[in-house]
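Enquirer: next comes the sequence, and after it the predicted model I'd like to discuss.
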Amino acid sequence: MYFKRFIGERIYLSPLNVEDYLKYAEWINDLEVSIALFEMKTPITAQGERQIIEDLSKENVFAIVVNEIDKLVGNIGLHNINWISRNAELGILIGDKFYWGQGYGKEAIELILDYAFNMLNLHSVYLKVYGYNTNAIKCYEKVGFKYAGRLREAIEVAGERYDVIYMDILRDEFESVYVKSIVEKKKKGLKP
């Protein structure tokens, strides 16, 4: 069961449902999905994934659910929140490969950034991404993330070395991107 906590055009963010652990275990054990994740390089059991979901459900992590059909497609969250410096790390997983490359990740990021900046009063949100994950990098750039640095040749995958790229977005940068998006939607006669 899902609850519409933050609602977008095509998706909504819901508190995690621990009973989805089998779906997450399926995604995490799919190398095509897990190759982009920082912490998931080894196979995981269903019970191990259940514990992870239980732990994440106590944090600022949400299920990404398709509006029309209430279908789980991934999750997104804010980790390592520093309440003094007012920043957090973004993590996202679109586990259902059918929904890759269609803007669902971008919409989920916009929803979580709205939450981060306008409800949690954070100043910045950052993320890490592997250099070979060019589709994710393009998505982050579309939302407004900027390059903040890189660890050169920090990881090895299949005998090749890749950079770990750091990106971030400040509150005022997001607001300008978000406001621009609302104006464009209104011009097209869509709901913001």
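Expert: Yes, it's here. Numbers count the residues shown, from 1 in each chain.
Enquirer: for the rest of this, base every contact and every neighbour count on C-alpha atoms.
Expert: OK.
Enquirer: contacts for the helix ranked longest in the chain next, please.
Expert: In terms of residue count, the longest helix belonging to the chain (DSSP state H) is helix 171-187. By Cα atoms under 8 Å, 6 or more residues apart in numbering, the residues outside helix 171-187 that reach it are 110, 113, 117, 122-124, 143-144, 191-192.
Enquirer: distance between that helix and the chain's centre?
Expert: 19 Å (Cα atoms, centre = their mean, to the nearest Å).
Enquirer: again, but for stretch 163-176
Expert: Taking mean C-alpha positions (Cα atoms, centre = their mean), stretch 163-176 and its chain are 13 Å apart.
Enquirer: what number of residues lie near Gly131?
Expert: As a burial measure, Gly131 scores 21 neighbours (other Cα atoms under 10 Å).
Enquirer: got the buried residues for the longest helix of the chain?
Expert: Across helix 171-187, burial judged by 16 or more other Cα atoms under 10 Å covers 171, 174-175, 178.
Enquirer: ok, back up a step: could I have the buried ones of the contacts of helix 171-187 as ChimeraX selection syntax?
Expert: Command for ChimeraX that selects the buried part of the contacts of helix 171-187, burial taken from 16+ other Cα under 10 Å:
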select :110,113,117,122,123,124,143,144
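Enquirer: what ranges do the strands span in this structure?
Expert: 6-7, 11-15, 60-66, 71-82, 87-94, 124-130, 146-157, 160-170 (DSSP state E).
Enquirer: so which residue is smack in the middle of this structure?
Expert: Nearest to the geometric centre of the chain sits Ile92, at 2.4 Å (Cα atoms, centre = their mean).
Enquirer: then this one, side by side with the first:
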Amino acid sequence: MTLRPFTIDDAPIILSWIKDKTAFRKWSADRYPVYPPKPEDMLAQYATDNIFPFTAINDDGNVVGHIMLRYPDPSKTVIRLGFVIVDDNLRGKGYGKQMLQLAIQKAKNVFGAKKITLGVFDNNPSALHCYESVGFQVIGTDSYFIDGEEWTGKEMELN
């Protein structure tokens, strides 16, 4: 697997993995105003200089995942992961773990991260397990209002 920069051509493939509004919100929280999103909505999410989206490609050249790295503050010592998703037909086969390991390497070696963080909703236990499998630890909890409902989540960190 490799990570390459995301392009607008990847968006229809990635967005096709999101089968319903709940899955969409687990993936994007409240970042997108409208469901279902369009490829140009996805591109608009990345239109700043502190966000770095990547597409995961398997050894056959197929798009299998997506992940975004961003600097959440001006210090540029912390990288926050987000918009993490794997093709729903390939889940449970180690692609998520492999993609995260590559993103962690990139965050440290290319972006100079001293700390890597992410958030995950409690109603997404498979994602929580995947993050724990690469060394993320829960450091706190939060609650959010998503589409009029209260969702709880975990704040996670990798040092």
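Expert: Nice, I can see it. The shown structure was predicted, so the numbers you read here are calculated from the model rather than taken from an experiment.
Enquirer: rewinding a little: from the buried residues of helix 171-187 of the first structure, which is closest to Ser34 of the first structure?
Expert: Phe174 (28.0 Å; Cα to Cα).
Enquirer: and that closest one? What does it align with in the second structure?
Expert: Residue correspondence to the second structure (TM-score structural alignment): Phe174 of the first structure is left unmatched.
Enquirer: against Ile53 of the first structure, how distant is Phe174 of the first structure?
Expert: Computed as Cα to Cα, to the nearest Å, the Phe174 of the first structure to Ile53 of the first structure distance reads 29 Å.
Enquirer: also Ile81 of the first structure?
Expert: 18 Å.
Enquirer: how about Ser181 of the first structure?
Expert: 32 Å.
Enquirer: now do Val18 of the first structure
Expert: 6 Å.
Enquirer: cool, Asn87 of the first structure as well?
Expert: Asn87 of the first structure is 23 Å from Ile53 of the first structure, by Cα to Cα.
Enquirer: of those two, who's got more company?
Expert: Asn87 (25 against 20).
Enquirer: and that one, what's its match in the second structure?
Expert: Checking TM-score structural alignment: Asn87 of the first structure goes with Val78.
Enquirer: pretty sure its match sits against Ala113.
Expert: Yes. Taking Cα atoms under 8 Å as the definition, Val78 of the second structure is a contact partner of Ala113 at 5.1 Å.
Enquirer: Leu72 of the first structure matches what in the second structure?
Expert: In the second structure, Leu72 of the first structure lands on Val63 (TM-score structural alignment).
Enquirer: which residues touch the closest residue to that match other than its chain neighbours?
Expert: Once flanking residues are discounted, Val63 of the second structure sits nearest to Ile57: 4.7 Å by Cα to Cα, 6 or more residues apart in numbering. With contact taken as Cα under 8 Å, 6+ apart, Ile57 of the second structure is in contact with 1-4, 63-65.
Enquirer: out of those, who has the most neighbours?
Expert: Gly65 leads the contacts of Ile57 of the second structure on contacts (other Cα under 10 Å) with 28 neighbours.
Enquirer: now do that residue against Ser16 of the second structure, distance only.
Expert: Counting by Cα to Cα, the gap from Gly65 of the second structure to Ser16 of the second structure is 12 Å.
Enquirer: do Arg70 of the second structure as well
Expert: Distance, Arg70 of the second structure to Ser16 of the second structure, using Cα to Cα: 24 Å.
Enquirer: of these two, which one has the most company?
Expert: Shown here are Arg70 of the second structure and Ser16; by other Cα under 10 Å, Arg70 has more neighbours (22 against 11).
Enquirer: could you find the closest non-adjacent residue to the more buried one?
Expert: Nearest to Arg70 of the second structure is Ile51, by Cα to Cα, 6+ apart, at 4.3 Å.
Enquirer: on that earlier part again, my read is that the residue nearest to the centre of the first structure contacts Val73, right?
Expert: No. Between Ile92 of the first structure and Val73 there is no contact under Cα under 8 Å: 10.9 Å.
Enquirer: for the second structure, what's the longest helix?
Expert: helix 95-109.
Enquirer: what's the span of stretch 47-65 of the second structure from first residue to last?
Expert: End-to-end for stretch 47-65 of the second structure, by Cα to Cα: 20 Å.
Enquirer: quick one: the alignment partner in the first structure of Thr152 of the second structure from Asp96 of the first structure, how far?
Expert: Under the alignment (TM-score structural alignment), Thr152 of the second structure pairs with Asp163 in the first structure. Here Asp163 of the first structure is placed at a distance of 26 Å from Asp96 of the first structure (Cα to Cα).
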